[in-house]
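Peer 1: sequence unknown, structure follows:
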C-alpha cells in the first residue's frame, strides 16, 4: 500500500485536491445562489438541489472545457512550435513528428514498448495520436455540456423575466455563452505562455517542469 501511494502520489494528490475543490465549490455555490434567491424574494434550495441544477453544471463544465482545451492545444502545439531555453519545449531542431527511431515505433520499438507501438500500420498511427485525440474529445464533450447546461440556466433567467427562451443554437451564439467561454480561454492561454517563458529564466529544484538549477538559460528540453 505504501509503495502504491508513493508510485501514484501525483495522481492521487491531484485527485484529492480536485474532489476537495469540487465539494468546496458546491457549498460556496449553493450559498451564493441562495443569497441571490433571497435578494430576489425567491426560495432557497438544498445542497442536493444545487449540485443537480444547471447553475452548478455550467460552472463546472465551463472550467473543465477550458482546461481540456489547454492540454489539447499544448499537446499539438508542442509538436510544431518550440521555445529555445524552455523545459516545456523540445529541442529546436526536432520540430515536427520526429522519426520512427526517435519515437521507438514499429521496428524501432523495444520489448517493453506498448503493443500498439510495436504493431505498425493503423494501430501505431492511432496510438501515436491518441493523447491529442482524447484531449480533443474531452474538450468537445465538456464544451457541449457547458452549452447545454448554460442554455438551461440562461433560459431560466429569461423566463423569470418573461422573455422567450433561446434554442441551443441561439444560446451557442449568444454573448452570455461566449463571455463565459472566452474569459476561461484567455486565462489558460496566459498560463501556458507564462510557464513556457518564465521557466527559461527561473528554476524549481527537483521539479521536472524546471531545468536543473545550474543549466544555462538557453538550454532547451532538460528536466530538473
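Peer 2: The structure has been received and is ready for your questions. In this text the structure is predicted, and so the values were computed from the model without any measurement.
Peer 1: going forward, measure contacts between C-alpha atoms and count neighbours the same way
Peer 2: Will do.
Peer 1: just the strands in the chain please.
Peer 2: In the chain, no strands are found when defined by DSSP state E.
Peer 1: let me see the contact set for the residue nearest the centre of the chain.
Peer 2: In the chain, the residue lying closest to the centroid (CA atoms, centre = their mean) is residue 67, at 2.2 Å. Residue 67 makes contacts with 139, 188, as judged by CA atoms under 8 Å, 6 or more residues apart in numbering.
Peer 1: put this beside the first:
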C-alpha cells in the first residue's frame, strides 16, 4: 500500500482535491439555491433533489467541457506548434507526429512496449491517438450535458415567467449558452498560454513542469537533456 501511494501520489492528490471541491460545490450550491428559492417565497429543496437538478448539472458540465477542450486543443497544438524555450513544447525542428522509430511503434516497439503500440492498422492508430480521442470525447459529452442542463434550466425559468419554451437548437444558439460557455473558454486558454510563456523565463526547482533552474531561457527541456 505504501508503494502504491508513493507511485500514484500525484493522481491520488488531484483526485482527493477534485472530490473535496465537488462535494463542497454541491453543498454551497444547494445553500445558495435554497436562499434564492426562499427569497422568492418558494419552499427549499433537499440536497438529493439539488444534486440531481439541471442547475447543478449545468454548473458542473460547463466547467468540465472547458477543461477538457483546453487539454484537447493543447495536446493537438503541441504536435505541430513550437514555443522555443518552453518545457511545454518540443524543441524546434521536431514538429509533427514523428517517425515510427522515434515513437517506438510497430517494428520499432520495445519488448516492454504496450501491446497495441506493436500493432499496425486501426488498432495501432487508435492507440497512437488515444489521448486526443479520449479528451475530445469527454469534451463533447460534457458540452452536450451542459447544453441539455442549460436548456432545462432556461425552460424552467421561462415557465415561471409565462414565456415560451425553447428547444435544444434554440438554446445552443442563444446568448445565454454562449455567455456561459465562452467565459469558461477564455479563462482556460489564458491559463494555458500563460503557463507556456511563463515557463520560458520562470523556474520551479524540482517540478517536471519547469526546466532546470540553470537552463538558458531559449533552451527547451528536450535540448537541455
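Peer 2: Perfect, I can see it now. Since we're looking at a predicted model, the values are computed, not measured.
Peer 1: so residue 81 of the second structure versus residue 195 of the second structure, what's the distance?
Peer 2: 15 Å (CA to CA, to the nearest Å).
Peer 1: before we move on, what about residue 84 of the second structure?
Peer 2: In this view, residue 84 of the second structure and residue 195 of the second structure are 13 Å apart by CA to CA.
Peer 1: same question for residue 7 of the second structure.
Peer 2: According to CA to CA, residue 7 of the second structure and residue 195 of the second structure sit 26 Å apart.
Peer 1: more neighbours: the two, which one.
Peer 2: More crowded of residue 7 of the second structure and residue 195, by other CA atoms under 10 Å: residue 195, with 17 against 11.
Peer 1: tell me where the second structure has helices.
Peer 2: Secondary structure of the second structure (DSSP state H): helices located at 2-7, 9-39, 47-51, 54-80, 100-103, 121-128, 130-160, 168-172, 175-201, 221-224.
Peer 1: residue 92 of the second structure: which of the ones you listed is closest?
Peer 2: Nearest to residue 92 of the second structure among these is helix 221-224 (9.2 Å), distances taken as CA to CA.
Peer 1: can you mark which positions in that closest one are buried?
Peer 2: Neighbour counts over helix 221-224 of the second structure (16 or more other CA atoms under 10 Å) mark residue 221 as buried.
Peer 1: please apply the same query to stretch 122-142 of the first structure.
Peer 2: Using 16+ other CA under 10 Å as the burial criterion, the residues of stretch 122-142 of the first structure that qualify are 124, 128, 132, 133, 135, 136, 138, 139, 141, 142.
Peer 1: which part of the second structure lines up with that stretch?
Peer 2: Using TM-score structural alignment, the residues of the second structure aligned to stretch 122-142 of the first structure are 122-142.
Peer 1: pull the residues that contact that stretch.
Peer 2: Where contact means CA under 8 Å, 6+ apart, the residues beyond stretch 122-142 of the second structure that reach it are 61-62, 64-69, 71-72, 75-76, 106, 116-118.
Peer 1: which position in the first structure aligns with residue 12 of the second structure?
Peer 2: Under the alignment (TM-score structural alignment), residue 12 of the second structure maps onto residue 12.
Peer 1: relative to residue 21 of the first structure, how far out is the closest residue to its match other than its chain neighbours?
Peer 2: Sequence neighbours aside, residue 5 is the residue nearest to residue 12 of the first structure in space, at 7.6 Å (criterion: CA to CA, 6 or more residues apart in numbering). Applying CA to CA, the value for residue 5 of the first structure to residue 21 of the first structure is 21 Å.
Peer 1: could you do residue 134 of the first structure as well?
Peer 2: Relative to residue 21 of the first structure, and taking CA to CA, residue 134 of the first structure is found at 24 Å.
Peer 1: and residue 99 of the first structure, by the same measure?
Peer 2: 42 Å.
Peer 1: mind putting the helices of the second structure in CSV, distance to residue 89 of the second structure included?
Peer 2: Formatted as CSV, those follow (distance: least, CA to CA, whole Å):
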stretch, distance to residue 89 of the second structure
helix 2-7, 26
helix 9-39, 22
helix 47-51, 40
helix 54-80, 6
helix 100-103, 16
helix 121-128, 19
helix 130-160, 16
helix 168-172, 35
helix 175-201, 8
helix 221-224, 8
